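**Student:** here is a sequence with its predicted model. Questions after.
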Amino acid sequence: MFWFMQGTCFLPTFLVIWSSSTFIISYIIALFQRDVDVILPYISDTGATPPESCVFGFMSTITAFAAFATMYAEYKFVGRVHERTGSVSPRLNKVSFGFGVVSCIGMCLVATFQETTVMPVHDLGALLFFVSGVIYTFLQSVISYRGLPYECPKSVCCFRVFFSGLAAIAVIPTIACAIPVGTSKLHWDTSDKDYSLHIASVTCEWITTFSFVFFFLTYIREFQQFKLKMTVNLTEYS
């Protein structure tokens, strides 16, 4: 049996590969279309105009559903493992999953409402995605440490703390530097007034996003340990 077929390992594996491809493919298409600058456009800029907007919207929506499926599987796994040990409270597990769901909803908004068409909704979606995503990774890091040694090795916990901390640090300038700029233009020049703020915000946005990607990469080994089964209960009506 191949390693990615063990347990439910295919979920985080698919999420990591697909999400990375989403950002990279959209960037390459937008670059060849000359719709964005070569140096550090916003991720949303790479999906602002057709045809890359169609690709970005389609692939980002699938990414959001893949992320939801992965988070749900982790939620069920944590609940099952610790229902007897009591090391992780069910409330903490539910809160963490709740922030994960909000982050997925934010990604769907970003994918559906381009920044050049409905900017307020797009910005709201981005805010939900980044802030809720950071909180989710932080809470999952706490759960991982509380769950030792039943879930993942301590080295994996350390990696989760590192990536969640990196995302938390990077998301602050992502938002703080974007607010004073307040524009959705796709092309920038070094002589522009807010160019430095723009570059700082964009750099931190890419760091935050790929911190999420690498965080889910740490799920792969853990997901090899379990499988999910669906149970259908039929109710007879008289």
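**Tutor:** Nice, thanks for sending it over.

**Student:** when you work out contacts or count neighbours from here on, use the C-alpha atoms and nothing else.
**Tutor:** Will do.

**Student:** give me the element the closest residue to Tyr42 other than its chain neighbours is part of.
**Tutor:** Excluding the flanking residues, the one nearest Tyr42 by CA to CA, 6 or more residues apart in numbering is Val202, at 5.3 Å. Counting by DSSP states H and E, the element that carries Val202 is helix 195-217.

**Student:** can you list the buried residues in that helix?
**Tutor:** The neighbour-count check on helix 195-217 (16 or more other CA atoms under 10 Å) flags 197-217 as buried.

**Student:** cool, and stretch 152-164?
**Tutor:** Quick answer for stretch 152-164 (16+ other CA under 10 Å): Cys152, Val156, Cys157, Phe159, Arg160, Val161, Phe162, Phe163, Ser164.

**Student:** if we can go back for a sec, who are the packing partners of the helix holding Val202?
**Tutor:** For helix 195-217, the packing partners by 3 or more CA pairs under 8 Å, 6 or more residues apart in numbering; DSSP states H and E come out as helix 10-32, helix 119-146, helix 154-181.

**Student:** between the buried residues of stretch 152-164, which is closest to Val88?
**Tutor:** Cys152 (13.9 Å; CA to CA).

**Student:** the closest one: what secondary structure?
**Tutor:** coil (DSSP: H, G, I helix; E, B strand; the rest coil).

**Student:** let's bring in a second model and compare:
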Amino acid sequence: MLERYLLQMGRIGAGHLPVLFSINFVAMLVITYSFSVWRGDVDPVFPYISASGDSRPESCIFSMFLNVCAFFIALIVILRYHLVAELLSQNSDQEEDPLISLTNRLSLFAGLLGGVGMFIVANFQETAVIQIHLTGLWTSLPLSGCRVDSSYFTYVLSSLVFKRI
């Protein structure tokens, strides 16, 4: 229900969600880095992202912002999945490409798993439980990188969408 509502939000659609994600992520990096350097908790030259959000109170700010980012990632992935599925179902003059459907489902799974990894990174600090933190990190980074397949979808689906206009 939410997906259908967000897909029909007029001209802007759900296009504002990646912008909100980016603003939130950059704000998280700037705020936690600045606060950590100001308190002397990290090296100002080349700190790890997780190290800047490792001690209190930076860890609270880091966790809060990164949880919001993980929510945005999950929402964007779900909406993108439904958008691609809807565009494929509207294309009745051509048979459905099983590769696109499979890739769409796999990217949904990979994106949601990447969002879960981001939740894990946000809630398990590096010095508290390093194994779980690194598991979340190595779940989040590669699987979020799999979202590059959106460019493939955009390329394939643009011919379907612009053919109807």
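**Tutor:** On my side now, so go ahead. Keep in mind the model is a prediction, meaning the values are calculated, not measured.

**Student:** quick TM-score on the pair, please.
**Tutor:** Between these two chains, after superposing, the TM-score reads 0.82 (TM-score structural alignment, normalised by the length of the second structure); 147 aligned residues with a CA RMSD of 1.8 Å.

**Student:** one step back: what range in the second structure matches the helix holding Val202 of the first structure?
**Tutor:** Alignment of helix 195-217 of the first structure against the second structure: no match, by TM-score structural alignment.

**Student:** next structured bit after that helix?
**Tutor:** Following helix 195-217 of the first structure in sequence, per DSSP H and E, is helix 219-223.

**Student:** so what touches that next one?
**Tutor:** For helix 219-223 of the first structure, the surrounding residues in contact (CA atoms under 8 Å, 6 or more residues apart in numbering) are Gly7, Thr8, Cys9, Phe10, Pro12, Thr13, Glu74, Glu151, Cys152.

**Student:** of the residues you listed, which is the nearest to Arg84 of the first structure?
**Tutor:** Distances from Arg84 of the first structure to these, taken by CA to CA, are shortest for Glu151, at 13.6 Å.

**Student:** about what we covered before: most neighbours, which of the contacts of helix 219-223 of the first structure?
**Tutor:** Taking other CA atoms under 10 Å as the neighbour criterion, Pro12 ranks highest of the contacts of helix 219-223 of the first structure with 28 neighbours.

**Student:** quick one: that residue from Tyr150 of the first structure, how far?
**Tutor:** 19 Å (CA to CA, to the nearest Å).

**Student:** ditto for Ser60 of the first structure
**Tutor:** Taken as CA to CA, the span from Ser60 of the first structure to Tyr150 of the first structure is 33 Å.

**Student:** same check on Pro51 of the first structure?
**Tutor:** Counting by CA to CA - Pro51 of the first structure and Tyr150 of the first structure are separated by 47 Å.

**Student:** could you do Gly79 of the first structure as well?
**Tutor:** 12 Å.

**Student:** what do you get for Val131 of the first structure?
**Tutor:** Counting by CA to CA, the gap from Val131 of the first structure to Tyr150 of the first structure is 29 Å.

**Student:** between these two, who's got more neighbours?
**Tutor:** Val131 (19 against 14).

**Student:** counterpart of that one over in the second structure?
**Tutor:** Under TM-score structural alignment, Val131 of the first structure pairs with Pro142 in the second structure.

**Student:** not counting sequence-adjacent ones, nearest residue to the spatially most central residue of the second structure?
**Tutor:** Centroid-nearest residue in the second structure, with CA atoms, centre = their mean: Ile73, separated by 2.8 Å. With sequence-adjacent residues excluded and distances taken as CA to CA, 6+ apart, Ile73 of the second structure is closest to Gly115, at 5.9 Å.

**Student:** alright, I will stop here.
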